[in-house]
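Novice: Dropping a prediction and its sequence here:
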Amino acid sequence: MDDTQEPLVLDLVEWIAKEPRGYEEAMTAWRTSCPRLTIWEDAQELGYLKRESAQAQGAQVKVTQAGMRFLRENGRDPKAA
């Protein structure tokens, strides 16, 4: 991940950490057609996000412990908002 993409990954992880997000909602909000912007993929590869299946709600996207650490290390506290 390059320096220009890190702030976007940080924004994505923070957005998901603020409240539960459905997979479809997350994909709609963060989808890009630019092959150079791999924000979603970067966040997953770095272990900041995970996708879980919940029978009643469908697939959900959640922040991992590594993702929460990434937020704290960058001065972001999603629970404070």
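Specialist: All right, it came through fine.
Novice: contacts, neighbours, all on C-alpha from now
Specialist: Will do.
Novice: any idea how far the residue nearest to the spatial centre of the chain lies from residue 61?
Specialist: With distances taken as C-alpha atoms, centre = their mean, the residue of the chain nearest its centroid is residue 13 (3.3 Å). In this view, residue 13 and residue 61 are 10 Å apart by C-alpha to C-alpha, to the nearest Å.
Novice: For the two, list the residues in contact with both.
Specialist: The contact sets of residue 13 and residue 61 overlap at residue 49 (C-alpha atoms under 8 Å, 6 or more residues apart in numbering).
Novice: what helix or strand does the residue nearest to the centre of the chain sit in?
Specialist: helix 6-18 (DSSP states H and E).
Novice: Quick check, residue 5 in contact with residue 39.
Specialist: Yes - assessed by C-alpha atoms under 8 Å, residue 5 is found in contact with residue 39 at 6.7 Å.
Novice: for comparison:
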Amino acid sequence: MTQSASLLILQFLSWVADRPRTRTDVMEAWRSCPRTSVWEDCIVHGLVRFDKDKTASLTARGRAVLDGGKADE
């Protein structure tokens, strides 16, 4: 993972952790970055999940990455 991708992932994780975000919030906020797949990458790597109420939340792994300040693969 590149350093810029890691920084974007940390920014996204911090944004999700800040307050409850719906799937619509995520799509609206991150569609301005069509060439990056930050939120999709976070889902694939198990860092973020969407709960039954369609609210995004950090997984334990996502919290660890955010707290550790790095996105290890």
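Specialist: Thanks, I have it. Treat the numbers as computed from the prediction; the structure is a model and nothing was measured.
Novice: re earlier: show me the contacts for the residue nearest to the centre of the first structure.
Specialist: Contacts of residue 13 of the first structure by C-alpha under 8 Å, 6+ apart are 43, 48-49, 63, 67, 71.
Novice: Let me know the closest of these to residue 26 of the first structure.
Specialist: If you rank the contacts of residue 13 of the first structure by distance to residue 26 of the first structure using C-alpha to C-alpha, residue 49 comes first, at 11.2 Å.
Novice: Verify the stated contact: that closest one with residue 70.
Specialist: No - using C-alpha under 8 Å, residue 49 of the first structure makes no contact with residue 70, being 11.0 Å away.
Novice: Who has more neighbours out of those two?
Specialist: residue 49 (24 against 18; other C-alpha atoms under 10 Å).
Novice: Chain neighbours aside, what residue packs nearest to that one?
Specialist: residue 63 (4.6 Å; C-alpha to C-alpha, 6 or more residues apart in numbering).
Novice: picking that back up, the helix holding residue 13 of the first structure vs the second structure, average distance?
Specialist: Following superposition, helix 6-18 of the first structure is found to deviate from the second structure by 0.5 Å on average (mean C-alpha distance after the TM-score superposition for the first structure).
Novice: Do you have the strands of the second structure handy? List them.
Specialist: Ranges of strands within the second structure are 21-22, 48-50, 55-58, based on DSSP state E.
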